[in-house]
Structure formats: structure tokens, C-alpha cells
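> With the input below, show me the fold.
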Amino acid sequence: MAERLHITADRNGTVEQLLARQPGLSRRQISRLKFLPAGLLVNGIPARSVTPVKPGDDVSLWLHESSHRNPVPYRILFEDALLLVVDKPAGLVVHPSPGHEQDSMQSVLEAALGHPLYLKGRLDKDTSGILVFGKASWVPSLTKTKKRYLALCHGQVQPQVICTPLKLRDRTMVPSLDGKSALTYVTPVRSIPGGTLVSVKIEHGRMHQIRAHMASAGHPLLQDPLYGSSCECGASATEGRAMLHCAAVTLRHPVTGDRLDLAARLPDDFMALCGVSSP
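Down below sits the predicted model:
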């Protein structure tokens, strides 16, 4: 739910300067108003943060409740003064975007913690698993992070290395000789009815790399709406959710240099389809 907040300007300046003086409003909240229809108005007219105001002007904006009626079920895997690592559920976008200003993983965590977070990795909306945030803007990129994914794929998958270059075409990545380099290492874990649970490691980290490579090898992820396979396992699962999970991450702490080995258990929809615990 949301409510309309009205503020009367008390001096000459800009909307941004006026809002910055209001307790409880963060710079991030203010910047997100531009994504909302009629998110920011001055005397009833759509405005921007740089719009000038004078004493007596009515500035109104949408404010969303920081608490959620249906809390997002995430787990904290690691937290200290500089890093926050969570197990993201499937179906949740990672960062705020038009239409997802308040219900992204980042927004939910920032509302719970009361301060900004800074993404140090990405996952697709429907990919579950480990996601890393920095708690300060100066936390460096975690360039040597190693990830292991679990995927449920169509057919009986053999151990393989897929090195097909990938190129963006429309909304999908397709094999192309003039595409970007991509390496995907695939190890079968066990067979399930109609498919295989595989462990996957990648280099380069291209958009949809695992989904595109497995499809090009004839083993698309189960239930993948873009790269093509419906569930043939006879078990219920979330319709349209490509069965991909970031199960393990190894990284070096940006300050202490300590090695962090983090793991996220198999989510319930994986368990329903293959009936195994996280390997």
C-alpha cells in the first residue's frame, strides 16, 4: 500500500533540497519517485527533483509502507559491517526498476536494515540462490568470486564443456560465431524422471549463459519459458520458472581477505521435482 505525503515549501530552493530536509526520507527513496506515475507533484503538476519551489508551494509524493503484508522469505547466509549475503527466492527481481520500485530484493533488504545496499552480483528474476551486497559504496567489486549453480535440465545430460560464443538477439542469447566468448562446465549429479540434476560452473558470466548453453546442447532447463522446455517430471512446481539455483559461492572478504564459503540449500520447487537434498 502507499500514501500521499504533502509538504509545504518554507523557502526558495528545489524539490530535492526541500525533501532532503524532511526526516525519514532517504536520497534513494527520492530518486525512485521518478519511476512512479505522479510520483512527485508540485501544486498538482508533475515535477522533478530539480524543479524550483517557493514558500507556500505544495509538494506531494507517494510513500510506500516499509513493511510488507506478505514478507519476502529470504535467508541471511552471512553478514558483517561490510557485506550482506542472502539466499534470494525465485520470482523476485534483484534491484529496483520500473514496476518493481518497492518489491525488489534490494528494496526489501534496505527497508529491513534502514540503509542503502550496493549490489556485488546479479541473478535473473526467476533464479534463486546466493546474492551478495556491499553495505558501503566503497566496497570493491568481488572480481574473484566463484559460483556453482544447480540446474534441472531436460534429458540425460553427460559431462561436458560448452564453449559456444553467444550473441544477444531480441531478448535471448543465441549461438553465434561473432558472439562473445562463454565457457560452461557441466557435471551431472543425478537422474530424475525426464531430466537430470546438474552442477554448473561458468566463466565470463554472459546474460542467460547457462540457459542458452544448455538449450544449445539439447538440454534446456525444465520450465524455461525463453529457451524451451515444459516440465515432464510429473511433479508440481512453479509454472514458467526456469529451474536454476545459485547454490554455492566462494569469495575473499574485501577487507580481511578471509575466504568465505557460502551455500544455499535447494529450494522447495527443486525438492519437489527431484526429491534430493542439496549436494
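> CA atoms for contacts and neighbours, from now on please.
Fine.
> now the residue nearest the centre of the chain: how far from residue 155?
When the chain is reduced to its mean C-alpha position, the nearest residue by Cα atoms, centre = their mean turns out to be residue 94, at 2.3 Å. Relative to residue 155, residue 94 is positioned 30 Å away (criterion: Cα to Cα, to the nearest Å).
> another one to check against the first:
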Amino acid sequence: MTDRRTLPVPDGLEGERLDAALARLFGFSRSRAAELIAEGDVLLDGSVAAKSDRVHAGAWLDVTIPPPPAAPAPVAEPVPGMSILYEDDDIVVVDKPIGVAAHPTVGWTGPTVIGGLLGTGRRVSTSGAAERQGIVHRLDANTTGAMVVAKSERAYTLLKRAFKERTVDKRYHALVQGHMDPLRGTVDAPIDRHPSGDGRFAVVAGGRDSVTHYDTLEAFRSASLLDIKLETGRTHQIRVHMSALRHPCAGDLLYGADPTLAARLGLTRQWLHAVSLAFEHPATGEWVSFSSPYPDDLAKALEIVADDGR
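Down below sits the predicted model:
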């Protein structure tokens, strides 16, 4: 449904560019705000304006927000390289490979976990949005490792609750640049979309509560291998928090990693792996744990780092 809103420009936005003002008022990305302005969906004091126009306190904004495009339905086809770590009537735990999204989204044309499961004839929970059926948590497309999908409706309900209440033990290993100081610690910093609107996320005042615990497993000459436990599960959380500490994940060029080091390690994505996942089984109540070995690209990069200075 189309949403139309009319409101005055607050005093605090005096002199801001129109696209920046819209982004701050409505929580859009700057690029989304610019699209609305270009489509003529934004009037400033009754007239069409340009994204670079400056707004003045008290001026009237008339904004028409079209409904977001619907995500595509999952394509049911097997996903090469995606293996099953565990399966029963209620859950299936997959070892997600690189380049696979959890579920379809607008703009994503690659393979998905849900499509891969459906492509092998597996049944998944029908709860949730059509394109996300059975999905109770997500990994970035280029983050590998253990991920659970609900098969039964009861499993979906209980696992969603467990993730929301933070009773799931999610462990990641990350190879980050440099050495952490202190070697063990907690990052408690809110995350939201980056003000640039370029698809990144960032530590932003007023963002969503985000907590990351880390512990150094091994320090090498140019990098450190960390064990990371998440309390929250924000988009790009580990990548954003490590970047904010000036220790981005090796290979993570989007968040400031050194491209020279990435090339030397043969990395085409962030060195980040969901190494284990543990939770109360939704059917039996038993505490269950699953682990995923490092994929070849991460294992090779770690080997190169470990050999430095020997």
C-alpha cells in the first residue's frame, strides 16, 4: 500500500540537503531518498525539488512512499557445495558455502539456502514470509558455516523465539587485521545503515542494540584469529564492529580491509566463518551443538598467515 506523509521540516534539519533530510526523517538510505525525489514523489512547499536543494525549517514536505517491491519466490534447485550437517523431522542444519544467500531478496539472483533445500525435495516450515519460509536466522551470502532451518511449524516458532531471546550460542571465527587490544573483550555499539546509503552498515548513534564478544585464539605477525560470540544478530554485525575497532576482517574490502593483504592471502571475501551453532532442540528440549570446518579458501589463507615470519 502506498504511504503518503505530510510534515514540516524540523528546526534541526535547517540547511540540510533534501536527500539527507529525507534519510534522517524516514530512515531511508540516501540512495533511496534520491530515487523518490527523482521519481517526483517528494514535494517541497508544493513544488518538485532536486535532491541537492537545501531545506529550511518549517517548509512543508509532501512525501509519497510506494510499497517496496516484493522479494522473488525461491528457485527450487540443488546448491552445489551445500552439505547437510544434521537433519530430522523438525530441523535441518546446513553447511552454507560461499556465494549463497539465506533466502531470496530484491536484487539477489544467486542461489539460496531455502531454494537449495526445496530443490532436493526437502520440506520446510511454511511459517514466515513466502520467500523466507523456515528461515530463523541468516548468514551473509559470503559468510560460510553452520545455519539451521526449521522444517516443522513448532520448530519455527520455538527457534525464532530462541534467537530473539538470545538463548542460541552462535560462534564464529574471524581472521582480523592486526592485534586486538585488549586480547579479549566486548563491543557494545549500536548498528544501523551507513549514512552514505551505499549498502554498508555502521556504528550509528540511535541504531539497533548490538553486542559482540571476542577472544583472541592466536595472534600472527599481520593478523589475529578470533573466536566470536554474538548476543545479537544484526546485518554485518561482526564485520561492522571489527571495522569500528580498526581491525577489519581480512579480505573484507567493503569494510576497510587492506586489498594488498587480501590478494596475498587469496581472499575474495571476508575471512569469517560460522564455526558452531548450539541451541535447545525444539522437539526434544535437548541441548544440541553442530560445527562446521573451515572451507578451503579460509583454511589456505590461515595457513599463509601462520607461515609469516616462520
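> quick revisit: quick check: the residue nearest to the centre of structure 1 is in a strand.
No: remark: residue 94 of structure 1 does not belong to a strand; assigned using DSSP: H, G, I helix; E, B strand; the rest coil, it is coil.
> from what I can see it touches residue 102, true?
No: using Cα atoms under 8 Å, residue 94 of structure 1 makes no contact with residue 102, being 11.1 Å away.
> Give me the secondary structure label for residue 264 of structure 2.
Assigned state for residue 264 of structure 2: helix (three-state reduction, three-state DSSP).
> next one: residue 109 of structure 1
helix.
> So what does it match up with in structure 2?
In structure 2, the residue paired with residue 109 of structure 1 according to TM-score structural alignment is residue 117.
> That match: what's its closest spatial neighbour, skipping adjacent residues?
The shortest distance from residue 117 of structure 2 to any residue that is not its chain neighbour, by Cα to Cα, 6 or more residues apart in numbering, is 6.9 Å, and that residue is residue 78.
> quick one: contacts for the one you found?
The neighbourhood of residue 78 of structure 2, defined by Cα atoms under 8 Å, 6 or more residues apart in numbering, consists of 115-120.
> swap the cut-off to 7 Å and go again
When the contact criterion is Cα atoms under 7 Å, 6 or more residues apart in numbering, the partners of residue 78 of structure 2 are 116-117, 119-120.
> and it, that one's in a strand?
No: with the criterion set as three-state DSSP, the secondary structure at residue 78 of structure 2 is coil rather than a strand.
> measure it to residue 115 of structure 2 for me?
Applying Cα to Cα, one obtains 7 Å for the distance of residue 78 of structure 2 from residue 115 of structure 2.
> go on, residue 226 of structure 2?
Relative to residue 115 of structure 2, and taking Cα to Cα, residue 226 of structure 2 is found at 32 Å.
> could you pull out the strands for the stretch 101-250 of structure 2?
Defined through DSSP state E, counting those that start in this stretch, the strands belonging to the stretch 101-250 of structure 2, from first to last, are 144-150, 169-177, 184-188, 191-193, 201-203, 211-219, 223-230.
> Dump these to CSV, plus distance to residue 31 of structure 2 and mean neighbour count.
Shown next, in CSV, are the strands of the stretch 101-250 of structure 2 (distance: least, Cα to Cα, whole Å; neighbours: other Cα atoms under 10 Å):
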stretch, distance to residue 31 of structure 2, mean neighbour count
strand 144-150, 29, 27
strand 169-177, 30, 23
strand 184-188, 28, 15
strand 191-193, 12, 22
strand 201-203, 14, 22
strand 211-219, 28, 18
strand 223-230, 30, 23
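> Let me have these in JSON lines, extended by distance to residue 98 of structure 2.
Formatted as JSON lines, the strands of the stretch 101-250 of structure 2 follow (distance: least, Cα to Cα, whole Å):
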{"stretch": "strand 144-150", "distance to residue 98 of structure 2": "6"}
{"stretch": "strand 169-177", "distance to residue 98 of structure 2": "15"}
{"stretch": "strand 184-188", "distance to residue 98 of structure 2": "26"}
{"stretch": "strand 191-193", "distance to residue 98 of structure 2": "23"}
{"stretch": "strand 201-203", "distance to residue 98 of structure 2": "20"}
{"stretch": "strand 211-219", "distance to residue 98 of structure 2": "23"}
{"stretch": "strand 223-230", "distance to residue 98 of structure 2": "19"}
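> out of those, nearest to residue 20 of structure 2?
strand 191-193 (13.2 Å; Cα to Cα).
> Read off where that closest one ends up in structure 1.
Counting by TM-score structural alignment, strand 191-193 of structure 2 sits on residues 166-168 of structure 1.
> do the same with stretch 43-54 of structure 2
Under TM-score structural alignment, stretch 43-54 of structure 2 corresponds to no residues of structure 1.
> Now do the same for residue 260 of structure 1: its match in structure 2.
So, by TM-score structural alignment, residue 260 of structure 1 is matched to residue 288.
> what's around the closest residue to residue 232 of structure 1 other than its chain neighbours, how many residues?
Using Cα to Cα, 6+ apart and skipping residues adjacent in sequence, the residue nearest residue 232 of structure 1 is residue 194, 5.7 Å away. Residues within reach of residue 194 of structure 1, counting by other Cα atoms under 10 Å, total 15.
> So what does residue 194 of structure 1 match up with in structure 2?
Residue 194 of structure 1 maps onto residue 222 of structure 2 when the alignment is built from TM-score structural alignment.
> same deal with residue 146 of structure 1?
Aligned by TM-score structural alignment, residue 146 of structure 1 pairs with residue 169 of structure 2.
> got the contact list for the residue nearest to that match when sequence neighbours are not counted?
The shortest distance from residue 169 of structure 2 to any non-neighbouring residue, by Cα to Cα, 6+ apart, is to residue 278 (5.0 Å). With contact set as Cα under 7 Å, 6+ apart, residue 278 of structure 2 has these partners: 168-170, 288-290.
> list the ones among the residues you listed that structure 1 also has?
With the contact criterion set to both residues aligned by TM-score structural alignment, their matches' Cα atoms under 7 Å, the contacts of residue 278 of structure 2 that also touch in structure 1 are 168-170, 288-290.
> Let me have those residues in TSV, extended by distance to residue 259 of structure 2.
Conversion of those to TSV gives the following (distance: Cα to Cα, whole Å):
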residue	distance to residue 259 of structure 2
168	34
169	32
170	29
288	39
289	35
290	33
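> which one among these gets closest to residue 247 of structure 2?
Out of these, the member with the shortest distance to residue 247 of structure 2 (by Cα to Cα) is residue 170, at 20.8 Å.
> In this structure the closest one contacts residue 276, no?
Yes: with contact defined as Cα atoms under 7 Å, residue 170 of structure 2 reaches residue 276; the gap is 6.3 Å.
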